[in-house]
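*Asks:* all I have is the shape, not the residue letters:
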């Protein structure tokens, strides 16, 4: 019998191989080599499956890196963590498996409503990661603890905006400019 983690990994493989639009109970069960009943045992609803998939995708991509290393510049540490939301310079924006594909698929006019749940869950997991990084910096005296929720909301609004711009006009997406913007924001956040 498959475990919950094996089923989530099958969903991740399917999303990376065939895109987020391929995520269905039957598709994931087929990828895992189990019946839909087994999948439903662990994930009674498609929303539960999408939430587990989103959380796994986000946590497998967003690492804490050196956020806790107080010997390094806090702006560099936070920037390095946030930069994980941007594509790698060698990666096409349209490549499967990146944030932009999730945005493009979930926000398409013909998108299955359940894919918005994937995006919503991914946003929740992203928010948790950003809050965790800011909490570390707050514990080190670099950020006021009472400002963490606002800072997390601001930085994710900016990152979401960058993602939307890349989805709408991928040919005009300027990765070096986006990196400069993110670096500027981090310096503003930590300047007190």
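*Replies:* All right, it came through fine. Just so it is clear, the structure is predicted and the values come from calculations on it, not from any experiment.

*Asks:* all contacts plus neighbour counts: C-alpha atoms, from now on.
*Replies:* OK.

*Asks:* residue 118 contacts residue 51, doesn't it?
*Replies:* Yes - in this structure residue 118 lies within contact range of residue 51 using C-alpha atoms under 8 Å: 6.1 Å.

*Asks:* of those two, which one has the most company?
*Replies:* A count of neighbours by other C-alpha atoms under 10 Å puts residue 118 above the other of residue 118 and residue 51, at 26 against 22.

*Asks:* adding another structure so you can compare the two:
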């Protein structure tokens, strides 16, 4: 019988259950019934905390990102905006590693998102991961805009540009590379950040 105390504790159980399901299989569809059963709560309780599947998926991915990146350098105002943004972007690259670790990460991504049939579940899983990555980058740009380092406007194009740069760099880490990959990666990150910070307003 499902436990359901209707408290904040049930919300935590739901998030923990959904995160465990994604850890087991990133393409898992976080259905209301499956997550509620895993968390030991009623479907009504889950809907109370997360009215839509997207709300649940966004919340659990935000939780995962917060655990991966607990110390966000974007708030360290002792450093210039460009250095802080580069540090944040480098955090995104860090979990993929380099060399063998990066190849394993890209192999897993290929098997999860590219090799299988492009079902609705596969597309939804990829969009959720991409959306959460975009949310992080947009947050960093919003912080900088609040400080006056960027114009206060829609950052969609900037986010897309930075995500594309990060994706290219993560692939480069998996490919045979020269010993100076860290140097070239740093130069690329600074070039991308300078393009963002110095771009004229649209």
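*Replies:* Cool, got the structure. All values derive from a computational prediction rather than experimental measurement.

*Asks:* tally of neighbours for the counterpart of residue 19 of structure 1 in structure 2?
*Replies:* Using TM-score structural alignment, the partner of residue 19 of structure 1 in structure 2 is residue 25. Counted by other C-alpha under 10 Å, the residues lying close to residue 25 of structure 2 total 12.

*Asks:* also residue 14 of structure 1?
*Replies:* Residues lying near residue 14 of structure 1 (other C-alpha under 10 Å) number 22.

*Asks:* OK, contacts around it?
*Replies:* Listed by C-alpha atoms under 8 Å, 6 or more residues apart in numbering, the contact set of residue 14 of structure 1 reads 20, 22-23, 27-28, 31.

*Asks:* one more time with 6 Å
*Replies:* With C-alpha atoms under 6 Å, 6 or more residues apart in numbering as the criterion, no residue contacts residue 14 of structure 1.

*Asks:* map residue 186 of structure 1 across to structure 2 for me.
*Replies:* So, by TM-score structural alignment, residue 186 of structure 1 is matched to residue 193.

*Asks:* any idea where the helices of structure 2 begin and end?
*Replies:* Along structure 2, counting by DSSP state H, helices occupy 8-24, 32-39, 43-49, 53-68, 81-93, 100-109, 120-147, 156-174, 181-198.

*Asks:* turn these into TSV, columns for distance to residue 74 of structure 2.
*Replies:* Converted to TSV, the helices of structure 2 look like this (distance: least, C-alpha to C-alpha, whole Å):
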stretch	distance to residue 74 of structure 2
helix 8-24	26
helix 32-39	33
helix 43-49	29
helix 53-68	14
helix 81-93	5
helix 100-109	25
helix 120-147	6
helix 156-174	15
helix 181-198	13
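
*Asks:* return the distance of the residue most central in space within structure 1 relative to residue 123 of structure 1.
*Replies:* By C-alpha atoms, centre = their mean, structure 1 has its centre lying nearest to residue 58, at 4.2 Å. For residue 58 of structure 1, the distance to residue 123 of structure 1 (C-alpha to C-alpha, to the nearest Å) stands at 9 Å.

*Asks:* what does residue 44 of structure 1 give?
*Replies:* Residue 44 of structure 1 is 22 Å from residue 123 of structure 1, where distance means C-alpha to C-alpha.

*Asks:* who's more crowded, these two?
*Replies:* More crowded of residue 44 of structure 1 and residue 123, by other C-alpha under 10 Å: residue 123, with 17 against 13.

*Asks:* which one in structure 2 is aligned with that one?
*Replies:* By TM-score structural alignment, residue 123 of structure 1 lines up with residue 130 in structure 2.
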